[in-house]
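Participant: next input, structure requested:
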Amino acid sequence: MKVLTWLFATCALSVGVVARNALPDLYEASIVELQAGLDAGDFTSVDLVKAYFARIAEVNLKGPQLRAILENNPSALTEAAALDQERKKSGKRSALHGIPVLLKDNIATVASEGMNTTAGSFSLLKSVVPDDAGVVKRLRAAGAIILGKANLSEFAHFRGNLASGWSGRGGQCTNAYFPHADPCGSSSGSGVASSIGLTAVSLGTETDGSITCPSSNNNLAGIKPTVGLTSRAGVIPISEHQDTVGPITRSIADAAVVLSIIAGPDPNDNFTLAQPTPVPDFTKALNKNALKGKRIGVPRRVFLNDTITGNDPFVNQVFEQALDTIRALGATVVDPADLPSADEIAVSGNETTVLDVDFKIQLDAWYASLKSNPSGVRSLADLIAFNDANPALEEPPRFEDQSEHRLIESEATTGMNATYFQALAFNKDLGRTRGIDAALQQFKLDALVLPAPGFTTVPAAIAGYPIVTVPLGFYPDNVTIALAGPETVYPAPGVPFGLSFLGTAFSEFDLVGFAFAYEQKTQTRLARKAFAEAIPTTQLIDIIGK
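Facilitator: The predicted structure follows:
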């Protein structure tokens, strides 16, 4: 009897080990791996949602308290069950069928589903939006499951001098690669959640740096699309001239899948009606030889002007190694290949002028569009008054008056006057005509490449042009730790940083190929994991059948 008991126990242990090894590790699991398991019946989308919820519970408000997630979707399990049945009955709708997707909390979802859309602000808690965001409609049509809402820098970091990743509703989101490290904003929660497998994939938004920087700081692949490739309808705005929605994932392959689904025209966002058609299948850009025979330029004046990172010597050292890799992959590196406008961009205040005007107009329109809003806030002026009246909710640790200055500056604007239109035109001239396009044409380039941290994002932001970011390296263990905010540090040991490929309008297909070739050659993401306490232990084997 004892022998039989031992035998059954040993067999059960062996089966458990095999099953755990056979199932995808949720820390790294790709869309392809998850779909293969779903198709084979190894697990269900219900299992997936339960596993991600369990992983979130381990590290979001407990343990390292990463504060990456604002709320889970209470309808996710019901939606997953329906999609599991549909898979059995008629097959998959798309590569995202039954795959959980986390949304930044400025991307609207209908209130009847049970989630809020607040941009992290209590002024929008329990508000009722008129409809799903355009990108959410595309995700749902593809069979994706909305897992929940991610924390963010409140109002996409447009309140003022607040730490990246802080919102009134969510508190301070922090990086999983070093305790209390800067996650970078404003899509901070989306980045942190994707980095350690709290979700299959996530969406972020960028006005200037808010997909690129969280991807960089969290060892991820991110695509900031051309303005107008993905719909902004139903996204709490900063500026229609710079805002864009894109994927933040663990691999370029996953990002390509997501972008292929969320890109495309939307009658509710007229910027999208000018994009080339049809929408490419970006997964067809995943070519390890994509850099062969290409000309890649290094606009060194951009990061020599960088006052944000101080032109970090260690980042530059690793960047030089990246250029050698790009050469080894068959590309000609043109160095330098400067933007003629680089020095002017560094001192121009035109971006601020445009964003301040746009934010007031478009945020007022957002509040006016709501079916209801219990806070009573119906305008930017009301928002400023609400924040002042609710310091316990809306003032972070060591709050200072300048922490609200962007809202106050924006409220003081008087609309789209001659100064505004002149600034808008100058942005396009600096970013496009005498910026990225000028460098591409002058040096006969296929793309530009730069370290992701810092000033890299500005030319593309004011141009409305795309950036694709991949992991580049990690700060060394002996790096001097510096304060990044009242509760965050940067740089810090082991904190990642990325490499960015930039191009002209709607050049995402080529940029995805270049980033994929670099990613596959280097496999940088796999070189280092998050700190131990920040890595959830729940795996599918812990959920299946329970």
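
Participant: for the rest of this, base every contact and every neighbour count on C-alpha atoms.
Facilitator: Fine.

Participant: where do the helices of the stretch 251-400 of the chain begin and end?
Facilitator: Ranges of helices within the stretch 251-400 of the chain are 252-262, 300-304, 313-328, 342-347, 350-369, 380-389, 391-394, based on DSSP state H, counting those that start in this stretch.

Participant: need those helices in a markdown table (columns: mean neighbour count and distance to residue 292).
Facilitator: Converted to a markdown table, the helices of the stretch 251-400 of the chain look like this (neighbours: other Cα atoms under 10 Å; distance: least, Cα to Cα, whole Å):
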| stretch | mean neighbour count | distance to residue 292 |
| --- | --- | --- |
| helix 252-262 | 24 | 18 |
| helix 300-304 | 19 | 22 |
| helix 313-328 | 16 | 9 |
| helix 342-347 | 17 | 28 |
| helix 350-369 | 20 | 36 |
| helix 380-389 | 17 | 50 |
| helix 391-394 | 15 | 51 |
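
Participant: can you list those helices in TSV and add distance to residue 270?
Facilitator: Formatted as TSV, the helices of the stretch 251-400 of the chain follow (distance: least, Cα to Cα, whole Å):
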stretch	distance to residue 270
helix 252-262	16
helix 300-304	32
helix 313-328	37
helix 342-347	28
helix 350-369	15
helix 380-389	24
helix 391-394	34
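
Participant: out of those helices, which gets nearest to residue 241?
Facilitator: Closest to residue 241 of these, according to Cα to Cα: helix 350-369, at 8.4 Å.

Participant: show me what the closest one is packed against.
Facilitator: For helix 350-369, the packing partners by 3 or more Cα pairs under 8 Å, 6 or more residues apart in numbering; DSSP states H and E come out as helix 380-389, helix 405-411, helix 418-428.

Participant: circling back to that earlier point, of all the helices of the stretch 251-400 of the chain, which one is nearest residue 437?
Facilitator: Judging those by Cα to Cα, what sits closest to residue 437 is helix 342-347, at 12.4 Å.

Participant: so how far is that closest one from its chain's centroid?
Facilitator: 26 Å (Cα atoms, centre = their mean, to the nearest Å).

Participant: packing partners of it?
Facilitator: Judged by 3+ Cα pairs under 8 Å, 6+ apart, the packing partners of helix 342-347 are helix 300-304.

Participant: and the contacts of the helix it packs on?
Facilitator: Counting contacts by Cα atoms under 8 Å, 6 or more residues apart in numbering, the residues outside helix 300-304 that touch it are 311, 335, 336, 337, 338, 339, 342, 343, 450, 454, 455, 456.

Participant: kindly recompute the last result at 7 Å.
Facilitator: Residues outside helix 300-304 that contact it (Cα atoms under 7 Å, 6 or more residues apart in numbering) are 311, 336, 338, 342, 455, 456.

Participant: test my guess that the second one contacts residue 299.
Facilitator: Yes. In terms of Cα atoms under 7 Å, residue 336 counts as a neighbour of residue 299; the distance is 5.7 Å.

Participant: let's see this one next to it:
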Amino acid sequence: MGTFSRRKYLAAGLAAAVAVGSLTPAVASTGARGDAAPAGLFEHATVVDLQTAMHARLLSSEQATRGYLHRIDQLNPILNAVVRVNPDAVTMARRSDAHRRAHGARGPLEGIPVLLKENMNTADRQATTAGSKALLAAKPAEDAFLVARLRAAGAVILGKANLSEWSNFRGSNLPDGWSAIGGQTHNPYVLDRSPSGSSSGSAASAAAGLAAVAIGTDTDGSVVYPASATSTVGIRPTLGLVSRGGIVPITSRHDTPGPIARTVTDAALTLWAIQGVDPADPATAAAAGALPSDPRAVLNRDALRGKRIGLWRAGHTGVDADVDRVFDGAVRRLRDMGATVVEGADVPDIQDVTTAHTLPAVLTEFKHDLNAYLAATPGRHPKDLRELIEYHERHPDGFDHLLFDMADKTDGDLTAPAYRAHREAATGAARRAIDDLLGRHRLDAIVTPTSLPAPVIGHERDSAPFAKSTTHSTTGGYPHITVPAGYSANGLPLGLSFIGTRFSDARLLGFAYAFEQATNARRTPRYLPTTR
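Facilitator: The predicted structure is shown next:
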């Protein structure tokens, strides 16, 4: 069936499913049977499918929004991926439908339901807590910049997704995907497996079709690792391409929001909608014009033909047989697509720099940035890091706050010579490691396995033999995209990473799209209770 015919067929099916209320077959015994995976049409519908259906008047945004809300009702009890739904979502959808009737669609996200990671401010009836009960009474005065961009694009803010509390920058013993507000998020492929962190709820929601797309944030792999673990596409854009304004911070020198979706196209359409220059975030000024005006210009099936792609194996292969098998298969496919693959393109290890410079810099930035966010946020809540530590000491939950304590010992001064030396050393080493490699081998991009198969929840830190694939891009502020590449023998997703230099986002998206279209590697979740 051709692409257009498939979309028309799926559009009609979506409308029929909404009409009869059969969007999500129940999961037998709330997930106790692994063979009872939901097969609702919304699990497969892309943004383009939804737009086709709405443009043809076969589906309204209100119907789509109600359909996703129904999926959340059915599946969230076993996933804990969504913290809360937006009480104004249906109203937003109706307004989108009215705008479409009167003026047409404002863009490709018109009427599309989107979930936000629960660290993004919304000036509505939804709380923004970063997963912590300490911020339950916080009252953000305005939307985060990217949320305002979504509203302007006509998107429907469906609700907020669970996360690792404080975006995994609280202590040493929190499991990935756990927060005091949302509990433990589960991986939709195998429910006792980690969804990774910290954008766990965003990735699990996208994988399970609880929204058309979701937004996460990435400080050191918090978009790409959950996306890899849930067979979704995750984009960590170049630092500054998307504003951090109105988002609970870790560090402005690493943090960036990014989309998580089931397809590269959906992720790209979302990235284009949320990017833009924010006067309140100086890093965005340099990103003006970094993307072409139309994302479709970079989504080319032949994007890899004639390109030189470096293979980063050191620390990533020879650790897990399934990872090796899937990566070797991906390399063969890259060759088949006309790419020249270059062996020996291993990004140098900068662990000594990370220990000596990156962590001290990030601890100082965390204290400075979080204090500024808390001080500027109305409501009754801790007003700085010291008060936040005192809150956790008064309300123990069995998890430590080691990183809070370490950050509080810094002066939080971003003008101090010692801090500036740490930051310049860390960022410089990370950028040189990537740029020198790209230049020496005349590479267009680097590919590597994103991570190991998801471990059992609570055992995330047992995978030390696999070197992190994100340290260089996150410390350097460079783009990193993961795309589904295959599965382990027991059905756990594995991703392939495309890494490049600053503002190479459009080029990497083209490569990821070409790989996705050639492989069609993604399978829908099975909601298995365990593989043990």
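
Participant: returning to what we had before: out of residue 336 and residue 299 of structure 1, which sits in the busier spot?
Facilitator: residue 299 (23 against 12; other Cα atoms under 10 Å).

Participant: ok, the aligned residue in structure 2 for that one to residue 443 of structure 2 distance?
Facilitator: Using TM-score structural alignment as the criterion, residue 299 of structure 1 maps onto residue 312 of structure 2. Residue 312 of structure 2 sits 12 Å away from residue 443 of structure 2, going by Cα to Cα, to the nearest Å.

Participant: try residue 127 of structure 2
Facilitator: Taken as Cα to Cα, the span from residue 127 of structure 2 to residue 443 of structure 2 is 45 Å.

Participant: the more surrounded of these two?
Facilitator: Remark: of residue 127 of structure 2 and residue 443, residue 127 carries more neighbours, 23 against 19, as counted by other Cα under 10 Å.

Participant: doesn't that one lie inside a strand?
Facilitator: No. Read with DSSP: H, G, I helix; E, B strand; the rest coil, residue 127 of structure 2 is coil and lies in no strand.

Participant: tell me which residues touch it, please.
Facilitator: Counted by Cα under 7 Å, 6+ apart, residue 127 of structure 2 has contacts residue 136.

Participant: now swap in the one 4 residues further on and tell me
Facilitator: Each residue near residue 131 of structure 2 by Cα under 7 Å, 6+ apart is listed here: 118, 162, 163, 165, 166, 179, 180, 181, 182.

Participant: ok so, going back, wait, which of the helices of the stretch 251-400 of structure 1 is closest to residue 143 of structure 1?
Facilitator: Nearest of the helices of the stretch 251-400 of structure 1 to residue 143 of structure 1, taken as Cα to Cα: helix 252-262 at 10.5 Å.

Participant: counterpart of that closest one in structure 2, which residues?
Facilitator: The aligned range for helix 252-262 of structure 1 is 264-274, by TM-score structural alignment.

Participant: hang on, the earlier thing: mind checking which of the helices of the stretch 251-400 of structure 1 is nearest residue 217 of structure 1?
Facilitator: Residue 217 of structure 1 sits nearest to helix 313-328 of all the helices of the stretch 251-400 of structure 1, at 12.3 Å, using Cα to Cα.

Participant: contacts for the closest one?
Facilitator: 333, 451, 473, 518.

Participant: narrow those residues to those in helices?
Facilitator: Residues of these located in helices (DSSP state H): residue 518.

Participant: most neighbours, which of the contacts of helix 313-328 of structure 1?
Facilitator: residue 451 (28 neighbours).

Participant: tell me the contacts of it?
Facilitator: 319, 498, 499, 500.

Participant: what about the residue mapped onto residue 158 of structure 1 from structure 2, how many neighbours?
Facilitator: Counting by TM-score structural alignment, residue 158 of structure 1 corresponds to residue 169 in structure 2. Per other Cα under 10 Å, the neighbour tally for residue 169 of structure 2 reads 19.

Participant: which ones are touching residue 169 of structure 2?
Facilitator: residue 403.

Participant: tell me the spacing between it and residue 115 of structure 2.
Facilitator: 22 Å.

Participant: which stretches in the stretch 101-250 of structure 2 count as helices?
Facilitator: Using DSSP H, counting those that start in this stretch, the helices of the stretch 101-250 of structure 2 run over 145-152, 200-208, 224-229.

Participant: can I get those helices in JSON lines with mean neighbour count?
Facilitator: Shown next, in JSON lines, are the helices of the stretch 101-250 of structure 2 (neighbours: other Cα atoms under 10 Å):
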{"stretch": "helix 145-152", "mean neighbour count": "21"}
{"stretch": "helix 200-208", "mean neighbour count": "34"}
{"stretch": "helix 224-229", "mean neighbour count": "34"}
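
Participant: switch these over to JSON lines; also include distance to residue 7 of structure 2.
Facilitator: Below are the helices of the stretch 101-250 of structure 2 laid out as JSON lines (distance: least, Cα to Cα, whole Å):
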{"stretch": "helix 145-152", "distance to residue 7 of structure 2": "24"}
{"stretch": "helix 200-208", "distance to residue 7 of structure 2": "19"}
{"stretch": "helix 224-229", "distance to residue 7 of structure 2": "25"}
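
Participant: closest to residue 397 of structure 2 out of those helices?
Facilitator: Residue 397 of structure 2 lies closest, by Cα to Cα, to one member of those: helix 200-208, at 20.3 Å.

Participant: for the closest one, name the packing helices and strands.
Facilitator: strand 113-117, strand 213-218, helix 224-229, strand 256-261 (3 or more Cα pairs under 7 Å, 6 or more residues apart in numbering; DSSP states H and E).

Participant: isn't residue 234 of structure 2 right next to residue 259, touching?
Facilitator: Yes. Applying Cα under 7 Å, one finds residue 234 of structure 2 in contact with residue 259, separated by 6.1 Å.

Participant: neighbour count for these two, which is higher?
Facilitator: residue 234 (36 against 32).

Participant: contacts only, for the counterpart of that one in structure 1.
Facilitator: For residue 234 of structure 2, the aligned position in structure 1 is residue 222, judged by TM-score structural alignment. The neighbours of residue 222 of structure 1, taking Cα under 7 Å, 6+ apart as the test, are 211, 212, 215, 247, 248, 249, 255, 468, 469, 470.
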